[in-house]
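**Student:** Provide a 3D model corresponding to the input given below.
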Amino acid sequence: MKHILITGGAGFIGSNLTEYFLGKGYRVTCLDNFATGHRYNIQPFLTHENYQLIEGDIRDFETCQKAVQGVDYVLHQAALGSVPRSIKDPQTSNEVNVTGFLNMLTAARDEKVHRFVYAASSSTYGDSENLPKVEDIIGKPLSPYAITKYVNELYADIFSKTYGMSCIGLRYFNVFGRRQDPNEAYAAVIPLFVKQFMNHESPVINGTGDYSRDFTYIDNVIQMNELTMLTENPGAINTVYNTAVGDRTTLNDLIGYLKNYLSAYDPQIASVEVIHGPNRQGDIPHSLATIEKAKQLLGYQPTHTIDKGLKEAVKWYWENLK
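**Tutor:** You can find the predicted model right below:
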């Protein structure tokens, strides 16, 4: 039985990965300090015979050492996300996302973990205006958060070259889906809009609504984590991959989708007005990934387009937020 450590395992992505890999027969250890993760996300797993919870912080090296003991794979999801959060408090973002990452990387190296897969970010593309985003063409970062995620890639590259580690980064593009928290201070746009529509409150769009994103459903992200964790193709290791669907949706179009799907549950939502506010500092106008590298080297085939993913997400929110 292979053993996976999932850092940030009580968070949105981490808890979905946990559920999936427990279902596949893996032994799973979760490391989380519950700064942004939630105990209710992992409640169903606590009695599972192959599940272990370590409550601790990746900023503490001894905790990282304890967490990697006997582990075959690390899926490193723990981080302080959000561009606005990093602008407000760059020091804490750096401590968690850089120091914490280096702690985990070093502990995994010392334990001789077979594969270290980590959550990178599309924010690394920064001010590059190239569309679609290709892995080897990036610009200058536009936020402290983006800097921290790029530093992760640099450290992983150095550790692979210097210590012979097997590291793969996944540049997540606007991941959404079940268990994504609409109530946290820096909630992502989709769960936030869903909650506001369900409460008949007007969502606020930053700017004109023409900004676009490559919204990526959680099941596509799970697939990429599994493919990169298990690949033994030498050409597919020690690199980074766009983790996306390869299509972009404007915020105005996103509002249209959400109104349409939510109105099937509550017709009044169709008449909820939308408010436009100023653009958000540190935001890039457009984000669209090419996923050709992941297709060619890993056999990646996204299962969920934006509309299919939103239908499933809306159903989950309606059943769990009401």
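
**Student:** From here on, just use CA atoms for contacts and neighbour counts.
**Tutor:** Will do.

**Student:** what residues are up against Thr8?
**Tutor:** Residue 8: Gly, not Thr. Neighbour list for Gly8: 14, 30-33, 37, 76-79 [criterion: CA atoms under 8 Å, 6 or more residues apart in numbering].

**Student:** Could you dump those residues into a markdown table with secondary structure and neighbour count added?
**Tutor:** Shown next, in a markdown table, are those (DSSP: H, G, I helix; E, B strand; the rest coil; neighbours: other CA atoms under 10 Å):
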| residue | secondary structure | neighbour count |
| --- | --- | --- |
| Gly14 | helix | 25 |
| Cys30 | strand | 23 |
| Leu31 | strand | 28 |
| Asp32 | strand | 25 |
| Asn33 | coil | 17 |
| Gly37 | coil | 22 |
| His76 | strand | 22 |
| Gln77 | coil | 24 |
| Ala78 | coil | 29 |
| Ala79 | coil | 25 |
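
**Student:** ok, the residues you listed vs Asp89, which is closest?
**Tutor:** For the contacts of Gly8, the minimum distance to Asp89 (CA to CA) is 13.7 Å, reached by Ala79.

**Student:** who's in contact with the nearest residue to that closest one once chain neighbours are set aside?
**Tutor:** Spatially, and ignoring its direct neighbours in sequence, Ala79 is nearest to Asn97 (5.3 Å; CA to CA, 6 or more residues apart in numbering). Applying CA under 8 Å, 6+ apart, we find Asn97 in contact with 78-80, 148-149, 152.

**Student:** How about Thr250?
**Tutor:** 209-213.

**Student:** One more, so I can put them side by side:
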Amino acid sequence: MDAPDTPPHRAASEPPSADQSTAHDLVEYPPGDLRGDRVLVTGGAGFIGSHIAHALAPHAEVTVYDSLVSGNRSNVPAGAEFVEADVRDGDALERAVDAADVVFHEAAMVSVGQSVEEPTESHDVTAEATLSVLEAARRSEARVVLASSAAIYGQPEATPIPESAAKTPTSPYGLDKLAADHYARLYHDLYGLETVALRYFNVYGPGQTPGEYAGVISVFVEQALAGEPITVEGDGEQTRDFVYVGDVVRANLRAATTDAVGEAYNVATGESISIRRLAERIQELSDADSPIVHRDARPGDIRHSVAETERARDRLGFEPAVSVSDGLARTVEWFRDR
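**Tutor:** Down below sits the predicted model:
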């Protein structure tokens, strides 16, 4: 049966709850050249997608597309249109993309761990749905800014990791993100579609609620504020490149307006911190009595990861503005207020 022209799950948004509004108001984002544009954010009720939607809602015509499997309805900004649908719903997705000038494609499997448990669903939601977005965008000539991931690199041969590094993903999530990353650039080369792939490193910040697949910072903060032990996997000397969600939004806005399309860019700080030091800093910021305890390391865990960021700076004009110290303080404050 053919779907109706206007899906029944499309509605104007309701005002966000107070705690979610606070999460999105911590950083001011310039609208750039997107003022008045029709913007679609898939996964726009989730962590990163909702920050993008909130940044643009005062300046552009924003539609949030989300199944609410992992996203939250309260994350949709006031004034935005909301489509409750799965990215695997081809008809709904095509209608939404067809009505957009720019698509920020954030919808994907939640995490590496979940993809290991559900590899087929990971492929459908992350790789196959991205192809559907790109194909719909090709027909409507919409620009696509794609959320890729540092997971595509796998175990790096050396650090810092440039965009040209070997791609040896160690999980279905990483492999599916790599397929999406390649498809984005292939669609530019073959069809002239304006695409940009952003390879996020470890994103954190207000609004990242803890859970089974949540980022380590949100888990540590919630443990500390609850007075529970902060659990570090392994010896804690493994290092990561953590990038604040507000900076990730800025990278997306740059990607949506740049002339340097058909490229992939690392989105990171270019600096690393050990997981043990991260736990200690959260312990300090939380004024917590929570001890730091160690448990068994995860099999195959990457030892060191830090990005090379020159390409994003030189071609995209993106540089992170929030230090890990400031970002952690903002994140702890949000969790405490919540």
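
**Student:** still on that earlier bit, tell me the one among the contacts of Gly8 of structure 1 nearest to Arg109 of structure 1.
**Tutor:** Once CA to CA is applied, the member of those that ends up nearest Arg109 of structure 1 is His76, at 13.5 Å.

**Student:** just the contacts of Asn97 of structure 1 now: which is nearest Asn238 of structure 1?
**Tutor:** Among those, Asn152 lies closest to Asn238 of structure 1 (CA to CA), at 12.6 Å.

**Student:** Report how many residues lie close to that closest one.
**Tutor:** Per other CA atoms under 10 Å, the neighbour tally for Asn152 of structure 1 reads 24.

**Student:** any idea what it aligns with in structure 2?
**Tutor:** Aligned counterpart of Asn152 of structure 1 in structure 2: Ala180 (TM-score structural alignment).

**Student:** Ignoring the adjacent residues along the chain, who's closest to that match?
**Tutor:** Computed as CA to CA, 6+ apart, the closest residue to Ala180 of structure 2 that is not its neighbour in sequence is Ala127, at 5.3 Å.

**Student:** Does the one you found touch Ala179 like I think?
**Tutor:** Yes: using CA atoms under 8 Å, Ala127 of structure 2 is in contact with Ala179, at 6.0 Å.

**Student:** which one of these two has more residues nearby?
**Tutor:** The residue with more neighbours, out of Ala127 of structure 2 and Ala179, is Ala127; 23 against 19, by other CA under 10 Å.

**Student:** For stretch 290-299 of structure 1, which outside residues touch it?
**Tutor:** Identification of contacts with stretch 290-299 of structure 1 by CA under 8 Å, 6+ apart yields 132-134, 227-228, 231, 233, 235-236, 241-246, 300-301.

**Student:** do the same with stretch 272-280 of structure 1
**Tutor:** With contact meaning CA under 8 Å, 6+ apart, stretch 272-280 of structure 1 is reached by 197, 200-209.

**Student:** Identify each buried residue in stretch 244-262 of structure 2, please.
**Tutor:** By 16 or more other CA atoms under 10 Å, the buried positions in stretch 244-262 of structure 2 come out as 244-257, 260-262.

**Student:** Which of those fall in helices?
**Tutor:** In helices, judged by DSSP state H, the following of these are found: 245-257.

**Student:** Turn these into TSV, columns for distance to Ala137 of structure 2.
**Tutor:** Compiled in TSV, these are given as follows (distance: CA to CA, whole Å):
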residue	distance to Ala137 of structure 2
Val245	26
Gly246	26
Asp247	26
Val248	23
Val249	21
Arg250	22
Ala251	21
Asn252	17
Leu253	18
Arg254	19
Ala255	16
Ala256	14
Thr257	16
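
**Student:** Does Tyr257 of structure 1 touch Asp307 like I think?
**Tutor:** Yes: taking contacts as CA under 8 Å, Tyr257 of structure 1 lies within contact range of Asp307: 7.2 Å.

**Student:** what's the counterpart of Ala187 of structure 1 in structure 2?
**Tutor:** By TM-score structural alignment, Ala187 of structure 1 lines up with Ala214.

**Student:** ok, now how distant is that match from Asp241 of structure 2?
**Tutor:** Distance, Ala214 of structure 2 to Asp241 of structure 2, using CA to CA, to the nearest Å: 16 Å.

**Student:** What of Asp296 of structure 2?
**Tutor:** Taking CA to CA, one finds Asp296 of structure 2 at 22 Å from Asp241 of structure 2.

**Student:** who are the neighbours in contact with Glu237 of structure 2?
**Tutor:** Glu237 of structure 2 sits next to 274-276, 303 when contact means CA under 8 Å, 6+ apart.

**Student:** again with Tyr217 of structure 1
**Tutor:** Applying CA under 8 Å, 6+ apart, the residues near Tyr217 of structure 1 are 175-177, 304-306, 309-310.

**Student:** and which of those is nearest Gln52 of structure 1?
**Tutor:** Looking across these and measuring by CA to CA, the closest to Gln52 of structure 1 is Gly177, at 24.3 Å.

**Student:** Residue in structure 2 paired with that closest one?
**Tutor:** Match for Gly177 of structure 1 (TM-score structural alignment): Gly205.

**Student:** surely Asp66 of structure 2 meets Thr42?
**Tutor:** Yes: here Asp66 of structure 2 reaches Thr42: they are 6.0 Å apart, a contact under CA under 8 Å.

**Student:** Between those two, which contacts overlap?
**Tutor:** 87, 107.

**Student:** Next, count neighbours for Ile282 of structure 2.
**Tutor:** Based on other CA under 10 Å, the number of other residues close to Ile282 of structure 2 is 25.

**Student:** what's the distance between it and Glu228 of structure 2?
**Tutor:** For Ile282 of structure 2, the distance to Glu228 of structure 2 (CA to CA) stands at 13 Å.

**Student:** Need the contacts of Asn97 of structure 1 in TSV (columns: distance to Asn103 of structure 1).
**Tutor:** TSV is the format used below for those (distance: CA to CA, whole Å):
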residue	distance to Asn103 of structure 1
Ala78	12
Ala79	13
Leu80	15
Thr148	14
Lys149	15
Asn152	11
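
**Student:** Right, I'll call it a day here.
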